[in-house]
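Asks: Build me a structure from this.
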Amino acid sequence: MRSTTSSQSQPILESHDIPQEAFDWYDEYAHGIIDRREFIKRLSGLAVVGLTVSSLTSVLMPNYALAEQVSFNDPKIKATYTEFDSPLGHGKGRGYLVMPKEMSKPLPVVLVVHENRGLNPYIEDVARRLAMNGFIAFAPDALYPLGGYPGNDDDGRAMQSSLDREKVEQDFIAAARFIKSYPGSSGKLGAVGFCFGGYIVNMLAAVIPDELNAGVPFYGTPAAESLRAQVKGPLLIHFAELDKRVNDTWPQYQQVLQGNQVPYEAVIYPGVNHGFHNDSTARYNEEAAESAWGKTLIFFDTHLI
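Replies: This next block holds a predicted model:
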């Protein structure tokens, strides 16, 4: 498990050193249930020798320098930013487009959907990881209408919450169609998303079921009840055992999928928190993340190639 320190004078903390309450409060903070002041106030109640507010926040808050598994200038990939039309959304969108440098044939494409704070470096790295495995990956930035991801998650979260939700969803529908028909695409479309992005994948599975060939939501809530019956799948759904907020939505969604005989696999990873795949914070669990990512690549290989 990765360890982090907030300064030279403070002890190194690992995820098992942090009380579960701190992870739960961070989840509430990250999803707008409590504000930063309340989050820090609660952390202060845990502050004891070796467990200060600053040491806790240093490992709970993202450090994106830890999340780069594939360099942005790796010679085996080609990465750029490109715009797309979104007439039912914000008019124009922009995303991070990554593909293998050498392409001898059309390749399947995968839409990569960020959390509720814009296109941060972790999500860009996920796109690069997919390109390294033979896919064309496209990661839109929901914050493009406001100038794009601002460089920090707090501002990004506030910016995303200020946008019209329906227009944001339309932007991702437009992005999915844009990359599905992109030059070099085989016409097979997959989507993977995290948290809010997991919701977007579930939403896409419901609103463009005949266009999405494979969906992988990581700890995402389902689409609106009125849309769920439209899902055709296949889906590979990843859950964190300790993520009560999202997991509480699963039984009803599962009932719909089973009733409609939608092909799906749901995996619950034991003892891990919401965000366990994000390798920039202490919520990251290497064993669960590697297992989930390996399953994701096999799933895309099976349904897109």
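Asks: from here on, contacts and neighbour counts on C-alpha atoms
Replies: OK.
Asks: Now do residue 245: how many residues are near it, please.
Replies: Residues near residue 245, counting by other Cα atoms under 10 Å, number 15.
Asks: Also this sequence, please, to line up against the first:
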Amino acid sequence: MSDRNQSEIPQEAFDWYDDYAHGGMDRRTFLKKLGTLTAVGYSMTVLTSALLPNYALAEQVSFNDPEILATYETFDSPLGHDEGQGYLVVPKNISGPLPVVLVIHENRGLNPYIKDVARRLAKAGFIAFAPDALFPLGGYPGNDDEGRAMQKNLERSKIEQDFLAAAKFIKAHPNSNGHLGAVGFCFGGYIVNYLAAVESNLLSAGVPFYGTPAAAELRENIKAPLLVQLGELDERVNKTWPNYEKDLKRLHVPYEVHVYKGANHGFHNDSTARYDKPNAELAWQRTIEFFQNKLS
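Replies: Just a heads-up that it's a prediction; the model follows:
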């Protein structure tokens, strides 16, 4: 039987990867499950190359694009890991104050995809700052498996405090107009929801991509408008949405929610086969327009 191609990979393979990526199974079990698909014509090479990230595919804006300037900046985090670091990207020709956006990575550190998202925002006219939760351990190690293990070993409450400190740091940037947005993916989507809840006046807008909500007792503080982006096939995250929506309605929080048909968890990440280009581009267009409307 000939090898099947990436476009035909069955949904259960994506579900197994999501479970593996979020700690629901170990790598050995994940690969063993993938191995069952070889009996129906898939090769392990095709499967792993489709499901595991290839960050060469994720660069939409070059790091040396002449219209932006990228640097690494440190910030104080006394309630977190004492000091944090992030990837700062600004439009090169700044004229007057600009809105700022915190960009929050998944559960594996500041990988090349998230850096590219920050550059995309700078190209769209925002000051973007993408912290690395793994900075206390030396930073993103260059591969997601190791990064995921490193982040799992850090105290979650301290990571939350690091992102809170990062949000305050970038909001106070000399060229900031005082309006802070946050966009995050997976774990980063959770952090967007957390930042909206932990301090009512911190965010002016939040865009959680497939992120779980903050703790119920914190949600009472939410005031910032939210643009919630969900993939139709992302059962793990989507089951948390009805209860969260109920609270947002009760608290009269302005929000929009979009559930993208046929999209998996991680559909915006263009480094794996979970990437859904039409839905990702639509979601990103909505994100930019939302920030333009709420952060001006």
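Asks: can you map out the strands along the stretch 51-200 of structure 2?
Replies: For the stretch 51-200 of structure 2, the strands defined by DSSP state E, counting those that start in this stretch occupy 68-77, 82-91, 98-104, 127-131, 176-185.
Asks: and residue 273 of structure 2, what pairs with it in structure 1?
Replies: By TM-score structural alignment, residue 273 of structure 2 lines up with residue 282 in structure 1.
Asks: correction: residue 183 of structure 2
Replies: In structure 1, the residue paired with residue 183 of structure 2 according to TM-score structural alignment is residue 192.
Asks: Doesn't residue 253 of structure 1 lie inside a helix?
Replies: Yes. Residue 253 of structure 1 forms part of a helix when assessed by DSSP: H, G, I helix; E, B strand; the rest coil.
Asks: Find the centremost residue of structure 1, please.
Replies: The geometric centre of structure 1, computed from its C-alpha atoms, lies nearest to residue 194 (Cα atoms, centre = their mean), at 2.1 Å.
Asks: And the longest helix anywhere in structure 2, what's buried?
Replies: Under DSSP state H, the helix in structure 2 containing the largest number of residues is helix 277-294. Of all the residues in helix 277-294 of structure 2, those buried under the rule 16 or more other Cα atoms under 10 Å are 279-280, 283-284, 286-288, 290-291, 294.
Asks: Could you do stretch 20-31 of structure 1 as well?
Replies: Neighbour-count burial for stretch 20-31 of structure 1 [16+ other Cα under 10 Å]: 22-31.
Asks: For the aligned partner of residue 112 of structure 1 in structure 2, the count of nearby residues, please.
Replies: Superposed on structure 2 with TM-score structural alignment, residue 112 of structure 1 falls opposite residue 103. Neighbour count for residue 103 of structure 2, taken as other Cα under 10 Å: 30.
Asks: ditto for residue 59 of structure 1
Replies: Neighbours around residue 59 of structure 1, by other Cα under 10 Å: 23.
Asks: what does it align to in structure 2?
Replies: That one, residue 59 of structure 1, aligns with residue 50 by TM-score structural alignment.
Asks: cool, and residue 221 of structure 1?
Replies: Aligned by TM-score structural alignment, residue 221 of structure 1 pairs with residue 212 of structure 2.
Asks: Also residue 93 of structure 1?
Replies: With TM-score structural alignment as the criterion, residue 93 of structure 1 matches residue 84.
Asks: who are the neighbours in contact with that match?
Replies: By Cα atoms under 8 Å, 6 or more residues apart in numbering, the residues touching residue 84 of structure 2 are 74-77, 131-133, 135-136, 162, 166.
Asks: What about those residues, which one has the most neighbours?
Replies: residue 133 (31 neighbours).
Asks: Rebuild the contacts of residue 84 of structure 2 as a markdown table, extending it with distance to residue 36 of structure 2.
Replies: Putting those into a markdown table (distance: Cα to Cα, whole Å) gives the following:
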| residue | distance to residue 36 of structure 2 |
| --- | --- |
| 74 | 46 |
| 75 | 47 |
| 76 | 49 |
| 77 | 46 |
| 131 | 39 |
| 132 | 36 |
| 133 | 35 |
| 135 | 38 |
| 136 | 39 |
| 162 | 41 |
| 166 | 44 |
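Asks: in structure 1, which of the residues you listed remain in contact?
Replies: Listed in the original numbering, the contacts of residue 84 of structure 2 still in contact in structure 1 are 74-77, 131-133, 135-136, 162, 166 (both residues aligned by TM-score structural alignment, their matches' Cα atoms under 8 Å).
Asks: quick one: the helices in the stretch 151-300 of structure 1?
Replies: With DSSP state H, counting those that start in this stretch as the criterion, the stretch 151-300 of structure 1 has helices at 153-162, 165-180, 196-207, 244-247, 250-259, 286-304.
Asks: Which residue in structure 2 aligns with residue 260 of structure 1?
Replies: With TM-score structural alignment as the criterion, residue 260 of structure 1 matches residue 251.
Asks: circling back: out of the helices of the stretch 151-300 of structure 1, deepest packed?
Replies: Compared across these, helix 196-207 shows the largest average neighbour count, a mean of 25 (mean count of other Cα atoms under 10 Å).
Asks: Which other helices and strands does it contact?
Replies: Judged by 3 or more Cα pairs under 8 Å, 6 or more residues apart in numbering; DSSP states H and E, the packing partners of helix 196-207 of structure 1 are strand 107-113, helix 165-180, strand 185-194, strand 214-218.
Asks: who's in contact with the match of residue 260 of structure 1?
Replies: By Cα under 8 Å, 6+ apart, the neighbours of residue 251 of structure 2 are 220, 222.
Asks: Mind doing that once more with 10 Å?
Replies: 219-223, 245 (Cα atoms under 10 Å, 6 or more residues apart in numbering).
Asks: How about residue 30 of structure 1?
Replies: 24, 36, 39, 61, 115-117, 153-154, 157.
Asks: Which pair of these spans the longest distance?
Replies: 39 and 115 (19.3 Å; Cα to Cα).
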